[in-house]
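S.K.: what shape does this take:
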Amino acid sequence: MQGDLIKMRQAAATILAQQKQIETKYKQAQTTADDWLRRAELAVQKGEDDLAKEALKRRKAYQEQADQLKTQVDQLSVASGDVLNNTRALEAKLQEARSKKETLKARAASAKTSQQIQEMMSGLNTSNAVVAFDKMEQKVLAMEAQAESTKMLVGSDTVDNRFKALETGTVDDELAALKRGMLPASTSAAGSLPEGRPVQDALDLELEALRRKARAE
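M.R.: Sure, this is the predicted structure:
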């Protein structure tokens, strides 16, 4: 299209140049024909009929030449107009083609980018990613279960300790049991009952031993 446009512009320039040249010749011929007409009129006024006839002959020759040139000028004017119109139409088409070319380039670049993205996405191994996330979830669940078990064990130890404290009792509990005669016999020599001693004396001795033990602690 660019080459055709150059050729059409050259053709239009050639036609316009020819039109201008012929137009100049036409004006010269028409001016000469008009001059011979004035001379013929002058000769008639002066009574020179022969001279007037000669002037009219020359005027006729130049007028015929001018008329022919005028026809060529009109033809070239139509031709140059057509060429100029076609040139403008081709220029518009060329501009449209350039604009479409830029649009297609942009679309091609966008399509290429989209294709590259799709190829990149298709190359990703999503199954491996899913497996990795599943492993992470399993590890987190195991950690949570371990923490919950530890919490339950700590709570169980606390409960056991409380029950042991209740079962063991205090010094006051032992004193009350001692007074009731329900305290188990001690294996120590100091706690043994001497033969022939009353029970009350034995209790006093046991109580005294517990007091000494308490003071020593």
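S.K.: please count neighbours and contacts with C-alpha atoms only from this point.
M.R.: Will do.
S.K.: how about the helices in the protein?
M.R.: Shown for the chain, the helices assigned by DSSP state H span residues 2-45, 49-123, 126-168, 171-179, 199-216.
S.K.: which of these is buried the deepest?
M.R.: Mean neighbour count (mean count of other CA atoms under 10 Å) peaks for helix 2-45 among these, with a mean of 17.
S.K.: quick check: angle from it to helix 49-123?
M.R.: 170 degrees (axes from the mean of the first three to the mean of the last three CA atoms, to 10 degrees).
S.K.: who are the packing partners of helix 2-45?
M.R.: helix 49-123 (3 or more CA pairs under 8 Å, 6 or more residues apart in numbering; DSSP states H and E).
S.K.: elements contacting the helix it packs on?
M.R.: For helix 49-123, the packing partners by 3+ CA pairs under 8 Å, 6+ apart are helix 2-45.
S.K.: the helix it packs on: how far from the chain's middle?
M.R.: Helix 2-45 sits 65 Å away from the centroid of its parent chain (CA atoms, centre = their mean, to the nearest Å).
S.K.: okay, residue 117 and residue 123: tell me how far apart.
M.R.: 10 Å (CA to CA, to the nearest Å).
S.K.: got it, and residue 162?
M.R.: In terms of CA to CA, residue 162 sits 63 Å off from residue 123.
S.K.: same thing with residue 40?
M.R.: 101 Å.
S.K.: likewise residue 23?
M.R.: Distance from residue 23 to residue 123, by CA to CA: 75 Å.
S.K.: same check on residue 19?
M.R.: For residue 19, the distance to residue 123 - CA to CA - is 70 Å.
S.K.: again with residue 28
M.R.: For residue 28 relative to residue 123 (CA to CA), the value is 83 Å.
S.K.: just residue 103 next, same as before
M.R.: For residue 103, the distance to residue 123 - CA to CA - is 30 Å.
S.K.: next one: residue 93
M.R.: For residue 93, the distance to residue 123 - CA to CA - is 44 Å.
S.K.: to compare with the earlier structure, here is another sequence to fold:
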Amino acid sequence: MRQNVRHVKALIAGAIADLKLIEREIDAHGIEAKRWEEKAVFALKKGEEDLARRALTRKGEHANKADLYREQIETQQEIIDSLKSSLKTLETKLDTTRYQTAKLAAAESLGVLQSTVGATSPADAVIDTTAFDAYDRLVDRVRDLEVHAEALAELTQGDDLEQKFHELENSEKIEADLAALKTKVHPENQDP
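M.R.: Now for the predicted structure:
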């Protein structure tokens, strides 16, 4: 059972490491989005509106990826919290099992002593196996969460029709961003 506790601790460490990697991905995509916005501003200043539009498209792609990673953080944090809770339960069960094993050993020693002096045999002690059941439930829960995360990933990908509408919405956003950048870069061209 101690090995099971070590295994769950390793799962928690791995899940926390994955969380840190997700946070780094969010930061990296945020930096890239900012870089592409700066390129769009530069392109506008040079009169390259089409190039600015393409740069804003790239900015949007990185912003969308960062948003997807933000959604994964919530799921990952739930997994970590669940694993930590299960670890506490497992450690409690391990402590209970250790206590009951020590109690059984003491009862057996007492029984040997009593039988040596002619007394009755010790009462039977039962080792608690619910810790193994808790571990099995934990493994099942982690598998369920992994399957759930895969299903969410499939849902976020969507079908082709959904993708086309998403592209249309993005092109509107890009045009709005482009117009905002134009007024920011060339304020003298604004209508009074």
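S.K.: what's stretch 199-213 of structure 1 aligned against in structure 2?
M.R.: Aligned by TM-score structural alignment, stretch 199-213 of structure 1 falls on no residue of structure 2.
S.K.: give me every residue that touches the residue mapped onto residue 25 of structure 2 from structure 1.
M.R.: Aligning on TM-score structural alignment places residue 25 of structure 2 opposite residue 25 in structure 1. For residue 25 of structure 1, the contact set (CA atoms under 8 Å, 6 or more residues apart in numbering) comprises 66, 69.
S.K.: residue nearest the centroid of structure 2?
M.R.: Centroid check for structure 2 by CA atoms, centre = their mean gives residue 76 as the closest residue, at 1.6 Å.
S.K.: quick one: stretch 50-63 of structure 1 to structure 2 mean distance?
M.R.: Here the mean offset of stretch 50-63 of structure 1 against structure 2 after fitting is 1.8 Å, by mean CA distance after the TM-score superposition for structure 1.
S.K.: so what touches that stretch?
M.R.: Contacts of stretch 50-63 of structure 1 (CA under 8 Å, 6+ apart): 29-30, 32-37, 39-44.
S.K.: the same query, at a cut-off of 10 Å, please.
M.R.: 26, 28-46, 49, 64-69 (CA atoms under 10 Å, 6 or more residues apart in numbering).
S.K.: same check on stretch 30-43 of structure 1?
M.R.: Contacts of stretch 30-43 of structure 1 (CA under 10 Å, 6+ apart): 24-29, 44-67, 69-70.
S.K.: read off where stretch 144-152 of structure 2 ends up in structure 1.
M.R.: Under the criterion TM-score structural alignment, stretch 144-152 of structure 2 matches nothing in structure 1.
S.K.: got the contact list for residue 116 of structure 2?
M.R.: Counting by CA under 10 Å, 6+ apart, residue 116 of structure 2 has contacts residue 110.
S.K.: could you measure from it over to residue 108 of structure 2?
M.R.: From residue 116 of structure 2 to residue 108 of structure 2 the distance is 12 Å (CA to CA).
S.K.: what of residue 67 of structure 2?
M.R.: To residue 108 of structure 2, residue 67 of structure 2 is 61 Å away according to CA to CA.
S.K.: repeat for residue 49 of structure 2
M.R.: 87 Å.
S.K.: buried set for stretch 135-153 of structure 2?
M.R.: 135, 138, 141, 142, 145 (16 or more other CA atoms under 10 Å).
S.K.: distance to residue 175 of structure 2 and secondary structure for the residues you listed - can I get that in JSON lines?
M.R.: As requested, those are exported to JSON lines (distance: CA to CA, whole Å; DSSP: H, G, I helix; E, B strand; the rest coil):
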{"residue": "135", "distance to residue 175 of structure 2": "54", "secondary structure": "helix"}
{"residue": "138", "distance to residue 175 of structure 2": "49", "secondary structure": "helix"}
{"residue": "141", "distance to residue 175 of structure 2": "45", "secondary structure": "helix"}
{"residue": "142", "distance to residue 175 of structure 2": "43", "secondary structure": "helix"}
{"residue": "145", "distance to residue 175 of structure 2": "39", "secondary structure": "helix"}
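S.K.: residues contacting residue 97 of structure 1?
M.R.: 1, 91, 103.
S.K.: what's the answer for residue 112 of structure 1, then?
M.R.: 106, 118.
S.K.: and the nearest residue to residue 84 of structure 2 once chain neighbours are set aside, how far is that from residue 136 of structure 2?
M.R.: Closest residue in space to residue 84 of structure 2, ignoring its immediate chain neighbours: residue 12 at 7.0 Å, by CA to CA, 6 or more residues apart in numbering. Note on residue 12 of structure 2: its distance to residue 136 of structure 2, by CA to CA, is 16 Å.
S.K.: swap in residue 130 of structure 2?
M.R.: From residue 130 of structure 2 over to residue 136 of structure 2 (counting by CA to CA), the distance is 10 Å.
S.K.: likewise residue 31 of structure 2?
M.R.: For residue 31 of structure 2, the distance to residue 136 of structure 2 - CA to CA - is 42 Å.
S.K.: what does residue 89 of structure 2 give?
M.R.: 12 Å.
S.K.: can you check residue 174 of structure 2 too?
M.R.: 50 Å.
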